[in-house]
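> What follows is a predicted structure for the sequence shown.
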Amino acid sequence: MVPFFKRKKQSNKGKRQERDSSGSSKNSAEEKDFIGSSLAANVDKIRQKTGYSSDLVIRLINIGPQSEIKIAVLYVKGMVDSQSINDFLIEQIMKNKALQEKIMPNEALDIITEEAVALGGVKSVQDWEELFTVLMAGNTILLIDGINKALSASTQGGARRSVQESTTNVSVRGSKEAFTESIETNTAMVRRIINNPNLWTESMKIGKMTKTEVSIMYINGIAKNEIVEEVRKRLKRINIDGILESGYIEQLIEDQTLTTFPTVHHTERPDCVAGNLLEGRIAILVNGTPFVLLVPALFIDFFQSVEDYYERFDISTALRFLRTVTFLISLIAPAVYIAATTFHQEMIPTQLAIIIAAQRESVPFPAFVEALIMEVTFEILREAGIRMPKAIGSTVSIVGALVIGQAAVQAGIVSPAMVIIVSMTAIASFATPSYAVAISARLVRFVFMISAATFGFYGIILAFIMLTVHLCSLRSFGVPYMSPLAPFIPGEAGDTILRKPIWAYSKRPHLISGENKVSEGKHQKPGPPGPRNMTNHYTEKGE
């Protein structure tokens, strides 16, 4: 039992904390700058705060028998639906019969709120900070002379990019829709796929200057509560001037920064987001970008394409195995060539070794320098092809690679075998579905080249061990990055390099999903009807 005097101290401490919290709440309330009752002063303050911007539209309206009540309608041009403002706001106020009678300003406010405004999202605004936030978000503000608060109506609109096909996550089979820069459109696209009230969305504003709308989306009961709370905590911890793209969020919430491998997955496909939500992941949507973040992310997820689940399991397994092989080729192909030609010539077939030696006879550089020159040249050409205008970018990169490669061979700077190795490595890097992992492989490739030039195949093995240890040490929101391979979970190994049939996905990932882990009912394996069923089938048809 707690002694009486200690309980008394604790109670006094609790009261003191209550007084402190109440005092802080009072201070925060006092710090708010509330809207005044003078319409002219309010409008003038808005003009000054916005720097007399030309895109701020202010429409003054007089109502009442003698036009004694003055109303100001304010909105930012280009961010609103002007037709809705004219038809459902201004016109309704001017035609409302109750507003043409002799009424008080308070009565006019109630009539406008309950009867006149035929728009959704009408709410009262009392302080200046909230007023400027909703005004710059595309809402319309109504100020009434003599009332010390404003009305906000939801009128967001303006020119937006329509829904188009994905340009980064391309697939042969599946949905052709991709996310846009509008967070409302993106949320609706996911809801059209997952028609369930348990799909919950939480929104917040991040960025002191931009006030960017960020939403987290998850399925209640399937997503793990601890991961949802961790995502919420990391987002609320962000204190930055502006969020211009979801990449800002990705860099501010990842578990570890000292790695080239991504620990947050991103996509612009709604069906990919829906599939990950059904597994228990959390989606982070950012207004102004079509790329949605998915957490937690596993290493094996970056080698999977959304159409893997639309094809037969044997075809998908073969394609996943091919992607894994191409990733290894893009990672170590130049290093293997350097090690074999520099330290381990006995491992090369005799005829091939003679051919390579004859080609390299006129090359003045060792194999490592030769590979380094070609790799840096191809990286420059690849970057130039991306940054050049679309009409000539691919042409410049292809022609440049052919011309430079042929000229380098004829000049004796590199050997033809090295051109083949580097070209095969570059093509293999494009076969990786995730661009972020492909970039990581391009960077780690140079580490393998240095290790091979120093210690041969022993250096490659040592680099592989270090890379494996590094990947196993990573976490994505507390989930092991290499799971279900490390730690090995036998029941979930069927969705890694291999892909088991759809009817065998009975359980959701153990480390990601919450309490609801059952994703399928029993007896989902398809098959022909049994003899008894066939007999009944023909009997019913009278055959």
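Here it is on my side, so go on. Nothing here was measured: the structure is a model prediction, and the numbers come from that model.
> going forward, measure contacts and count neighbours with C-alpha atoms only.
Will do.
> residue ranges for the helices of the stretch 251-400 of the chain, please.
Counting by DSSP state H, counting those that start in this stretch, the stretch 251-400 of the chain has helices at residues 270-279, 313-342, 350-359, 367-387, 390-410.
> now do the stretch 101-250 of the chain
Counting by DSSP H, counting those that start in this stretch, the helices of the stretch 101-250 of the chain are 105-111, 128-136, 183-193, 225-236, 246-253.
> any chance of the ones you listed in CSV, plus distance to Ala318 and mean neighbour count?
Below are the helices of the stretch 101-250 of the chain laid out as CSV (distance: least, CA to CA, whole Å; neighbours: other CA atoms under 10 Å):
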stretch, distance to Ala318, mean neighbour count
helix 105-111, 66, 16
helix 128-136, 51, 17
helix 183-193, 28, 16
helix 225-236, 33, 16
helix 246-253, 32, 17
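> any chance you could map the strands in the stretch 101-250 of the chain?
Counting by DSSP state E, counting those that start in this stretch, the stretch 101-250 of the chain has strands at residues 123-125, 140-144, 150-153, 199-206, 212-219.
> Using TSV, lay out the helices of the stretch 101-250 of the chain together with distance to Gln17.
TSV is the format used below for the helices of the stretch 101-250 of the chain (distance: least, CA to CA, whole Å):
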stretch	distance to Gln17
helix 105-111	39
helix 128-136	28
helix 183-193	40
helix 225-236	24
helix 246-253	32
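> of all those helices, which lies closest to Met79?
Each of the helices of the stretch 101-250 of the chain has some distance to Met79 by CA to CA; the shortest is helix 128-136, at 8.1 Å.
> let's bring in a second model and compare:
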Amino acid sequence: MGFFYKKKKEQLKSTTPPQSQTKESNDKQTLKTKLQDNIKIVKDTLGNSSDIIIREIQIGKGGVLKAGIMYTDGLSDTNSIQDFILESLMLDIKDAELKVELTPNPKIIEMIKDFAMTTGEIKEVTKFDQLFLSLLSGDVIFLIDGYSEGLIIGNSRWVERGVTESTTQTVIRGPREAFSENIRINTALIRRKIKDPQLWMETKIIGKRTRTNVAVMYIKGIANDKVVKEVHFRLDRIDIDGILESGYIEELIQDAPRSMFPTVYNSERPDVVAAAILEGRVAILIDGTPFVLTVPALFVQFFQSSEDYYQRSQITSLVRILRFFSFGIALLAPALFIAATTFHHEMLPTSLLISLAAQREGVPFPAFIEALIMEITFEILREASLRMPRAIGSAMSIVGAFVVGTAAVEAGLISAAMVIVVSLTAIANFVSPTYDMSMSVRMLRFIFMGLAASFGLFGVTVGLIALVLHLCSLRSFGIPYMYPLAPFNISAQKDTIIRLSIWKMFTRPDLISQQNIDKQQNPTAAKPVPPKPTE
């Protein structure tokens, strides 16, 4: 019975192929000789979509040749089609050779491409999969009756946001421009900053349905060849219907998908990506998103900002120490408060202990439940402020936190000290220059709170040991995640927790760039020379 059902299923599959299989078979076909056959296949495959414009024209002296123009309305520049394509084909072609042979002759296609087209990018097309990809990308397709090949004329143009100021990674001093959703604009922004012929870019298409353009950029001779090869290997393995944002790629190529810590860095600032490429990292640009991925990503990289290199080294070093200190506060402040007030009363001064006991006299919940209620409330307010309209989002978050906190204290549900601790934790979490690392801290904070409520400081210590072991076990495209802290590299400490002067940072990270690690050939020449005293 099972064999009969399987045989019947195979017969049905062979006799009634799905529409998608028919479409894919059409995509792999070569172009037909007759123009009407090609137009029919295009219309049938695209379902006679109303935004696909197909126009049949007569070209050559006396209009002896039938031709067809296809483009997608909204993705192509219609003015350029009228001025530089249709006018050239229908009015400017006067060569007598075009009125002769109607049989396939490559000379006519080459002549039109070389002498009649006034646009920049022109490619030949012989397959339907090339035709559909270019047509749905905004290019113009030109076909001639009697010829089994055509031309792809680059003419894509659509409404886009353009280059604006970054909204997620703001700086006081530095460039204001940010990436846009157009991959060609993004690559141009990087090319504008790195005018090196060794800056290579390799483009591939990912997504069976979306056919998204993905570009890999790196400097040949600086980037590690093994990392570049691994990036291509992981990208080529992706088999998915659609790529709509860089988060798809990030989740599919990351090293530790179950880890809370990000192993792929993303940024919407061209200066950040250019600096990463100069250090030997590989940039991955995805069409349709302003966020560019860079690999490998290290733990200390998420505490560095582009503004660190635009300020003096003393200011930058102080700010970086403040960021690491804020990371500890955001991660451990509620847990340490719970452990001290629940298990370790002897660690608190007597006056502080009496004050806390007086505040908690009427509170019906233990410290862990207090912290859990306040943390969840702040997370709700934070997410609500992000999703609400921008005009009232910030006001609602401030008013909501103030009203909820004050009302909870006055009602006797939460102690005032707990409100202070949770508020300080939330503020410290915003010090991180990257959103991904702050999200990791937000999740880990609840785990440490549970350990503190269960085992006190012993549980917090065990949690810290497990966290350090986990971080040391992570890798990003073969590079240890905690480098240069573990493994410890004394020469790489010039730009880790503190930043020395630029003239002292004359080498790149040696584990990232293993080919050319020298950034300055003569570092002493860049050292500032104090002025001589005047006599």
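Nice, thanks for sending it over. This is a predicted model, so every value here is computed, not measured.
> How close are the two chains, by TM-score?
The TM-score (TM-score structural alignment, normalised by the length of structure 2) is 0.92; 506 aligned residues with a CA RMSD of 1.7 Å.
> which one of the helices of the stretch 251-400 of structure 1 lies closest to His537 of structure 1?
helix 313-342 (30.4 Å).
> For that closest one, give me the average deviation versus structure 2.
When structure 2 is superposed, helix 313-342 of structure 1 averages 0.5 Å from its matched positions, counting by mean CA distance after the TM-score superposition for structure 1.
> That helix maps to which residues in structure 2?
With TM-score structural alignment applied, helix 313-342 of structure 1 matches the range 313-342 in structure 2.
> ok so, going back, how about the strands of the stretch 101-250 of structure 1 in CSV, adding mean neighbour count and distance to Ala333 of structure 1?
Converted to CSV, these look like this (neighbours: other CA atoms under 10 Å; distance: least, CA to CA, whole Å):
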stretch, mean neighbour count, distance to Ala333 of structure 1
strand 123-125, 16, 62
strand 140-144, 25, 60
strand 150-153, 22, 61
strand 199-206, 15, 44
strand 212-219, 21, 41
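> would CSV of the ones you listed with distance to Ile489 of structure 1 be doable?
Shown next, in CSV, are those (distance: least, CA to CA, whole Å):
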stretch, distance to Ile489 of structure 1
strand 123-125, 51
strand 140-144, 54
strand 150-153, 52
strand 199-206, 28
strand 212-219, 24
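> So which of the ones you listed is nearest Tyr309 of structure 1?
Minimum separation from Tyr309 of structure 1 across these (CA to CA) falls at strand 212-219, 20.4 Å.
> Please work out which residues outside the closest one touch it.
Here strand 212-219 of structure 1 makes contact (CA atoms under 8 Å, 6 or more residues apart in numbering) with 183, 198-206, 228, 232, 242-244, 277-278, 280-287.
> Leu56 of structure 1: which of the strands of the stretch 101-250 of structure 1 is closest?
Using CA to CA, these put strand 140-144 closest to Leu56 of structure 1, at 10.7 Å.
> if we can go back for a sec, sort out which residues of the match of helix 313-342 of structure 1 are buried, please.
For stretch 313-342 of structure 2, the neighbour count (16 or more other CA atoms under 10 Å) marks 313, 316-317, 319-320, 322-324, 326-327, 329-342 as buried.
> what's around Phe448 of structure 2, how many residues?
Phe448 of structure 2: 26 surrounding residues under other CA atoms under 10 Å.
> That one: helix or strand, and which one exactly?
Secondary-structure element containing Phe448 of structure 2, defined by DSSP states H and E: helix 435-455.
> Can you give the contact residues for that helix?
Residues outside helix 435-455 of structure 2 that contact it (CA under 8 Å, 6+ apart) are 260-262, 302, 327, 330-332, 334-336, 338-339, 342, 368, 372, 429-430, 432, 458-460, 463.
> Kindly report the same for stretch 345-355 of structure 1.
Stretch 345-355 of structure 1 is contacted by residues Ala340 when judged by CA under 8 Å, 6+ apart.
> That stretch: end-to-end distance?
Its first and final residues considered, stretch 345-355 of structure 1 spans 12 Å by CA to CA, to the nearest Å.
> repeat for stretch 145-156 of structure 1
25 Å.
> For it, which outside residues touch it?
Taking contacts as CA under 8 Å, 6+ apart, the residues outside stretch 145-156 of structure 1 that touch it are 34-40, 69-71, 79-81, 84-85, 105-106, 113, 119-127, 131, 134, 137-144.
> In structure 2, which residues correspond to it?
Using TM-score structural alignment, stretch 145-156 of structure 1 corresponds to residues 145-156 of structure 2.
> which SS state does the residue mapped onto Gly68 of structure 2 from structure 1 fall under?
Alignment note (TM-score structural alignment): Gly68 of structure 2 maps to Ala72 of structure 1. Three-state assignment for Ala72 of structure 1 (DSSP: H, G, I helix; E, B strand; the rest coil): strand.
> What is the burial count for Ala72 of structure 1?
Residues near Ala72 of structure 1, counting by other CA under 10 Å: 20.
> Could you pull up the residues touching the residue nearest to it when sequence neighbours are not counted?
Spatial nearest neighbour of Ala72 of structure 1, chain neighbours left out: Leu60 (4.5 Å); criterion: CA to CA, 6 or more residues apart in numbering. By CA under 8 Å, 6+ apart, the contact set of Leu60 of structure 1 is 70-73.
> Name the nearest of the residues you listed relative to Pro531 of structure 1.
The closest of the contacts of Leu60 of structure 1, once distances to Pro531 of structure 1 are taken by CA to CA, is Val73, at 75.2 Å.
> And that closest one, how close does it get to Asn86 of structure 1?
Val73 of structure 1 is 11 Å from Asn86 of structure 1, by CA to CA.
> Between the two, point out the one with more neighbours.
Ranked by neighbour count (other CA under 10 Å), Val73 of structure 1 and Asn86 place Val73 first, with 20 against 11.
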